[in-house]
Structure formats: structure tokens, C-alpha cells
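Q: Mind looking at a prediction? Sequence and model below.
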Amino acid sequence: MANQGNLPAKKTASFGVAWEGLYGYVQAVQVKDTIYLSGQLSHDSKGDLIAPADLTPEGKPADFSAMEAQMRQTYKNIVDLLAEFGAGLEHVVEETLFVIDVPAAFAAAGKVRKEFYGAEIPQVASNLIGVSGLAFPQQLIEITIRAVVE
């Protein structure tokens, strides 16, 4: 996109999955030294959800046993997007995890976050927020990221 007037120059990245066009957004935007990631899901490169939760007849998750697998894939997608900007998890300053089940997410996050950040106490501000629903009914977690690069 061309810079118009006083608007800051933006660099963007997307995966090319169907819902980007349907909803109308990009997965990541960099303005100056800050990278903003839209809510990331546990999908593969084709847009298929990894470890989708089984649903009840009412369309709600039947259990939360897929939380760790979904979280792991979501962080993989975050790593891939950050790499588009020459950045990595070491540049993350804040993350927000939106989850359907807080206890399941808290249990998984202790293991998965430490693994991905490579630290017993990742040096990142983190928010874990319980929500009633996400973009897809089989989805248990969505993560947004803010990263700062020099």
C-alpha cells in the first residue's frame, strides 16, 4: 500500500488463508519498530485447523484436551509470521492468549510457552483471558502478539 499523506509506512504479512479475504485483514503489520500480529490460530499452511476440538451437538467444544496441540501450532504460526519481518520470539514484548477454558490453557501454557521462548520465565508481558467463543467453534485458543525490533 502506498503511503498517503502523514500515514506511517506499513509492512504487512499474511498466510493467504480463506478467512483473511472473507473478513478483510492481514495477519501482521509493522509500523516503524513495532510488529502487531492479529489473533493467531492453530492452522496449517492450507488453512486446515490442527487438533480441532470435538464438538457437542450444541456446537461447543466437548473437551479441552487439544489445548496443548492447538497452542503449539499457534506459536509455530507466530514464529513463521515474525520471521517475515526478520524477528523472532525474542522480540516479543506482549502477548494475549484468548482461550475458551482458562484452567486447560494455564496448564498447557506453562509447558508450551517455556518451550517456545526457551526460558523458565519468558521475558514477555502476558495476558490469559477467558472468552465464550472464538472465530471457529473447534478453536480453543487465539494469540495476539506485539513485538519490537531495532
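A: It's in.
Q: drop to CA atoms for contacts and neighbour counts, all remaining ones
A: Will do.
Q: Which stretches in the chain count as helices?
A: 18-23, 67-83, 102-117 (DSSP state H).
Q: Turn these into JSON lines, including distance to residue 12 and mean neighbour count.
A: Formatted as JSON lines, those follow (distance: least, CA to CA, whole Å; neighbours: other CA atoms under 10 Å):
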{"stretch": "helix 18-23", "distance to residue 12": "13", "mean neighbour count": "10"}
{"stretch": "helix 67-83", "distance to residue 12": "10", "mean neighbour count": "20"}
{"stretch": "helix 102-117", "distance to residue 12": "23", "mean neighbour count": "16"}
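Q: and residue 45, which of the ones you listed is closest to it?
A: The stretch from the helices of the chain with the least distance to residue 45 (CA to CA) is helix 67-83; that distance is 9.0 Å.
Q: Including distance to residue 147, could the helices of the chain go into a markdown table?
A: Shown next, in a markdown table, are the helices of the chain (distance: least, CA to CA, whole Å):
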| stretch | distance to residue 147 |
| --- | --- |
| helix 18-23 | 21 |
| helix 67-83 | 8 |
| helix 102-117 | 13 |
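Q: show me what contacts the residue most central in space within the chain?
A: For the chain, residue 40 is the residue whose C-alpha lies nearest the centre (CA atoms, centre = their mean; 2.6 Å). The contact partners of residue 40, by CA atoms under 8 Å, 6 or more residues apart in numbering, come to 27, 74, 77, 78, 142, 143, 144.
Q: put this beside the first:
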Amino acid sequence: MTRKIISTDAAPTAIGPYSQAVQIGDTVYLSGQIPLDPKTMTLIEGDMDAQIRRVLDNLTAVAAAVGGSLDQVAKFTVYLTDLSHFPLVNEIMAEYLKDPYPARAAIGVAELPKGAQVEMDAVLVLDA
């Protein structure tokens, strides 16, 4: 199968040697997104609610760049520096997604790039 690199200006550029997403067949692997403003490449100001929404908006932009949407995500992985924010993640994800929901894992981590408090990556299936 052919590998296609996905890139969009509507989401932050990679901050290392990786792509925003890679498509192989109908499967798209979306790299982790932190709450970076795609225009300034700095962490957004605001509370955890705003940070989670920025991450999901960034993932939405990358999914759209390949002609997809978050509705086609098969699996999310959520990384949090403080697992007490997990209920808020659930609340906000429920606004961005609809039933049936994708699979998901949530992992507590010591730290994330650029001092972010949340990061998410996803696997999207275009024909889903």
C-alpha cells in the first residue's frame, strides 16, 4: 500500500521529525496534538477546558485535511499530566463525538512537550 503524508496549515506544524498524519490505505494515523495555536505555534492561554478544545480542534483540522472527521476515529489515546482532568476530557469529547464512540485509552504522564497538560493522538478509518 502507498503511504501518503498529510499536512495542513490549519493545525500546528510538527515540532520534531514527524508528520501531522500518515495515511496508509483507508487508515490515517494522526500524530499527537498538544494545545498549540497553529498560527503562533505557542501554547494557548486558558484553562484546561480551552486546552482540551484546542487539541480536539487541531485533530479535527488534520482529519479534515485528509477528507475525514473525528466521527471516523477508531481509537483515541489521551495523555494527561493530571488525571483529575479525566472527567472534563469525557465531557468535552462528548461534544465533539457522537455515539457510537471510538475506542480510547487515557494515560497519566509526568510531562508533555512544551509544558502542555494534555495531548491526544488518533487512528482514523476513512471508510468508517
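A: Noted; the coordinates are in hand. Quick caveat, the model's predicted, so the values are computed rather than measured.
Q: thinking again about what came up before, what lines up with the residue nearest to the centre of the first structure in the second structure?
A: Counting by TM-score structural alignment, residue 40 of the first structure lines up with residue 33 in the second structure.
Q: between the helices of the first structure, which one is nearest to residue 51 of the first structure?
A: helix 67-83 (5.9 Å).
Q: related to what we said a few turns ago, which of the helices of the first structure sits closest to residue 93 of the first structure?
A: helix 102-117 (11.7 Å).
Q: Which residues outside the closest one are in contact with it?
A: Against helix 102-117 of the first structure from outside (CA under 8 Å, 6+ apart): 64-65, 67-68, 71-72, 75, 89-90, 99, 120-122, 128-130, 141.
Q: Now do it against helix 67-83, angle only.
A: 40 degrees (axes from the mean of the first three to the mean of the last three CA atoms, to 10 degrees).
Q: With distance to residue 105 of the first structure added, can I get the contacts of residue 40 of the first structure in CSV?
A: CSV is the format used below for the contacts of residue 40 of the first structure (distance: CA to CA, whole Å):
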residue, distance to residue 105 of the first structure
27, 23
74, 13
77, 18
78, 17
142, 11
143, 11
144, 15
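Q: Looking at the second structure, which of those residues hold up?
A: Retained in the second structure by both residues aligned by TM-score structural alignment, their matches' CA atoms under 8 Å are the following of the contacts of residue 40 of the first structure: 74, 77, 78, 142, 143, 144.
Q: how much space between the third one and residue 103 of the first structure?
A: If I follow you right, that is residue 78 of the first structure. 23 Å (CA to CA, to the nearest Å).
Q: Next: the fourth one.
A: Using CA to CA, one gets 15 Å for the distance from residue 142 of the first structure to residue 103 of the first structure.
Q: before we move on, what about the fifth one?
A: Applying CA to CA, one obtains 16 Å for the distance of residue 143 of the first structure from residue 103 of the first structure.
Q: same question, the second one
A: In this structure, residue 77 of the first structure and residue 103 of the first structure are separated by 23 Å, where distance is defined by CA to CA.
Q: what does the first one give?
A: Computed with CA to CA, the distance linking residue 74 of the first structure and residue 103 of the first structure is 18 Å.
Q: Let me know how buried residue 146 of the first structure is, in neighbour terms.
A: 21 (other CA atoms under 10 Å).
Q: Map it across to the second structure for me.
A: By TM-score structural alignment, residue 146 of the first structure lines up with residue 123.
Q: Now for the residue nearest to that match when sequence neighbours are not counted: which residues touch it?
A: Leaving aside its chain neighbours, residue 123 of the second structure sits nearest to residue 29 (4.7 Å; criterion: CA to CA, 6 or more residues apart in numbering). Residue 29 of the second structure is in contact with 21, 22, 23, 122, 123, 124, counting by CA under 8 Å, 6+ apart.
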